[in-house]
Every structure is written in structure tokens, then in C-alpha cells.
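J.: Sequence first, then the predicted structure, then my questions.
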Amino acid sequence: MFDKSYIEKVREEKEKWEKLYESLKERDIKFVTDSDIPIKKLYTPLDVKDKDYMTDISFPGMAPYTRGVYPSMYRGRLWTMRLFSGHGTPEETNKRWKFLYKNGETGFSAAVDALTFNGIDPTEPDAAPEVGTSGVPLYCIDSLFALTEDIPIDKISVALVVEPFTSAPVCAMYFNMAKMRGYDIKQLMGTTQNDILTMTVGYIPYKNSP
């Protein structure tokens, strides 16, 4: 990306800078990224002198996506902003979601109750007291209808925060609800959790760890 004479000039100037730097003391800490990758004292064109712009960097929205996955990035739209929300009944959470949507939220993150999260039948004798106590209960497709009533789910991202063992049935109910309302599921946006690591080390390791 740079001609040889320019690179050589940068190299010479960097050597001068390094002498100045060495005369000063660094803080006694380890300079690394969150992934424990060492951070150099300084980055210059020398670090990318052998890179090909189109192959290694390219434009936003084009492979290898170094500069982002969308051509317009945040000039086109901001990142999704979603609050973890869900309480009481699906109808109550629906009211909350409408309020959040009206006030600028661009994505929903469904906080479900412990029974939905763990796939426990709410009709079990010991389960009743837990219904809706830590999030919204989503036990059947009617719950999904109530949760999303009058919400344009083809225009807003919905994250169904459940565990790997319940992500398939909850997503299936969501997709069928959308189809019954006339949506093409290709229009839907959102995610679910199929991350067993969440369960084995983060949620209840004493129960799920191998």
C-alpha cells in the first residue's frame, strides 16, 4: 500500500522515536487486549506494508469485512439498542415493549421466567409459584401472540433469551405465530441462545456440568 521510499522514511523516523521512548518509563502493567493479545507501543505503516488493500482490508460490506458487514455501517443505521425486558404476563410485557418501541428502542430482548427458560411444565405441582416471577412466561403459542400484539415484528429485532434445551420449541412457536399473522419468516430479525457454555459455566454449573 506504500512505496518503498516512503516505508524507509517511516522506518528511520520510527527509530528516532523509539530512542525518545526508551528514555521514558512505562507504567508497570501488561498492555494487552481483552483477548490477551499484546499491544505494541506504536502502530505505523510498517505494520501493514505487506498488506494488499483490496484483499486484506477492502470496503465496508465487502469481503473480508474488515471494515464492517454493511456498506453504510452506522451512517445507515445505528446498532440495535435493546433492554432486557419481560415481567408478569405476556400482555403486561407487551405493554412494556410498546412503550420501549415508542421511545426509540430498536430491538427487544425477551427476559423469560425460569420455567420457560428451563422447559418446565407450569402445571407441575411445585411450578405454579414460579410463573412469571423472573420474566415473561412463554409456555404456548398464545403467549407469543399476546407478547407481540400490535408490534411490527418484521421491522424490529427480537431476541428470545432461552437456554439451548428450549430454544427450538420457543423459536418454533415464534415462527408459527408469525406465519399465522401473515409474515414471511424471511422478514423476521432476531436471535436465540443455543449456547451450552452459558448453562455449564454461567447459569447453573452444579446442575449441568459434565
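T.: Thanks, I have the structure now. Numbers count the residues shown, from 1 in each chain.
J.: Could you use CA atoms for every contact and neighbour count after this?
T.: Fine.
J.: Next, the buried residues of the helix or strand in which Lys179 is found.
T.: Taking DSSP states H and E as the definition, Lys179 sits inside helix 164-180. Under the neighbour-count criterion of 16 or more other CA atoms under 10 Å, helix 164-180 has 164-167, 170-171, 173-178 buried.
J.: Which single helix of this protein contains the most residues?
T.: helix 4-22 (DSSP state H).
J.: Check which helices and strands it sits against.
T.: Of the remaining helices and strands, none touches helix 4-22 by 3 or more CA pairs under 8 Å, 6 or more residues apart in numbering; DSSP states H and E.
J.: one more structure, for comparison:
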Amino acid sequence: MRRIALLIVVAVVVSAGCSGVTNQLDDSAPDGSSGGDGAAGTTVDDAFLPFAFERPGTYTYETYEKDAGTGTIVWDVQSVDGENITMRGSFTHDGKTEERTATFTREEALVQVAFLPGGEYASMTMFSPSMNGVYGNDFRVGNTWTVPSSKGTMTYEITGTKTFAGIECYNSEIRVNGSVFTDACYSPDHGTAMYGVIYDEDGTKVREMKLVDYERN
């Protein structure tokens, strides 16, 4: 049942694409900018693109799920050769460890990582379909933009910077009709998130993934 749900999530991610929604920024800024502190448009340095890894490295995350407890996910990015990435993923939970190595292109990464051990955590927290609204956008603190949602207005805001395992990232908060639904902290330099959390309608944390260690290979 869990794998079926994951397949649905991956299908939504793929159909949504990774190109961002810069054409749907908050119309309150007359020049087309996001209405925050930054200038209009997006530059190479401050835009987030998923899995734009520039170098090998090992990322270790702690996971939490309300009904399943805690675990550990390790992403060992073994090589980055142009558009091709080789990554070994492992997931330790309830005393058991699964691991698998895969090679894929950046374009395939969102789907391929979802099927590495523990990949559902990434697909449903840091890279959930709702987070597609951050991809390709300007990550300067204070910027905010909105996109249409089946549940009403979805607002994204870069609320500040945080540091996890020595990596600084931009915290992106998502609100649906004014209530916080999820937030995640993205590093454009690393092409991934350092942190991601999902809340239920009552504001209770139901799922979390947090970087606790990073080693540059």
C-alpha cells in the first residue's frame, strides 16, 4: 500500500515538473518581482534546482514519522559526472537497514531518489509536490509569492536562513489559506534540502527529515 502511495506522489512530482513557477509570483509587485527584499527575477546563485549536486558528498538525515518513530537515511553521492549522478542510499529503521546504489541524470533524480531506501521521506517532506513552487525561484530572505491551490491560496515565503551540519540553507515556509502546512530549508549550493517537516491540519508534526551530518568526499 505504501509503494502505491509513493507511486502516486512520484507521478504528481513528474507531471508538475522542476522548472519552477516564476510566472506565478505575487502580483503585488508591479515589476514582476516577488514583492520581497530582492530584485526582480532569479539569478544562478540564488535559485534552487533539485539535485544540482556539484561534488560528491555524504548526507546523513534523521527521520521522524508520527506513527512509525525515528530512523536514519544516508545519501552517499559517490560521483557527479556532468548530468549523471551516482548515489548510494540507505535507510535504517526498527533495527533493519536497506541500501541500494543507482545512477541517474539530474532530470531523473526526483523520481529515482524516491525509490531509494527511505525515499518516501524525501518525496513527502523536502520534495513533496507542494514544494515544486520553490524550484527555480529567488531565494533571497523576505521574498514571497503565491500559487493557486485546490485548497485555496498557497503562499511561499523565504523566512530566513538556518544551518544544519555546517550547511547554511534558506528556510521556505508554505501556508495554505494562512495556516502553516510545511516548511523546508534548501541549499542552492548543494541542490537538496537540509530539513523538511509536514504538519497536519491541527499543526501537529507528522513527518520530518533533518540533516545531522555532512562529509565532503
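T.: Arrived safely. Treat the numbers as computed from the prediction; the structure is a model and nothing was measured.
J.: Quick check: TM-score for this pair?
T.: Scored against TM-score structural alignment, normalised by the length of structure 1, the superposed chains reach a TM-score of 0.21; 76 aligned residues with a CA RMSD of 5.8 Å.
J.: rewinding a little: quick check, nearest of the buried residues of helix 164-180 of structure 1 to Gly107 of structure 1?
T.: Nearest to Gly107 of structure 1 among those, counting by CA to CA, is Tyr174 at 15.6 Å.
J.: list the contacts for the closest one?
T.: 141, 144 (CA atoms under 8 Å, 6 or more residues apart in numbering).
J.: ok, it to Phe108 of structure 1 distance?
T.: Look at Tyr174 of structure 1 and Phe108 of structure 1: by CA to CA, to the nearest Å, they are 14 Å apart.
J.: Kindly report the same for Thr93 of structure 1.
T.: In terms of CA to CA, Thr93 of structure 1 sits 11 Å off from Phe108 of structure 1.
J.: cool, Lys19 of structure 1 as well?
T.: 53 Å.
J.: Tell me where structure 2 has strands.
T.: 57-65, 69-81, 84-93, 96-105, 144-149, 152-164, 167-176, 179-187, 192-199, 205-216 (DSSP state E).
J.: Neighbours of Ala114 of structure 1, how many?
T.: 19 (other CA atoms under 10 Å).
J.: ok, now how distant is it from Cys171 of structure 1?
T.: For Ala114 of structure 1, the distance to Cys171 of structure 1 - CA to CA - is 17 Å.
J.: what's the answer for Glu13 of structure 1, then?
T.: Taking CA to CA, one finds Glu13 of structure 1 at 58 Å from Cys171 of structure 1.
J.: One more: Ala111 of structure 1?
T.: From Ala111 of structure 1 to Cys171 of structure 1 the distance is 14 Å (CA to CA).
J.: likewise Arg11 of structure 1?
T.: 56 Å.
J.: go on, Lys19 of structure 1?
T.: 60 Å.
J.: and if you look at Gly190 of structure 1?
T.: 10 Å.
J.: One more: Asn94 of structure 1?
T.: Taken as CA to CA, the span from Asn94 of structure 1 to Cys171 of structure 1 is 18 Å.
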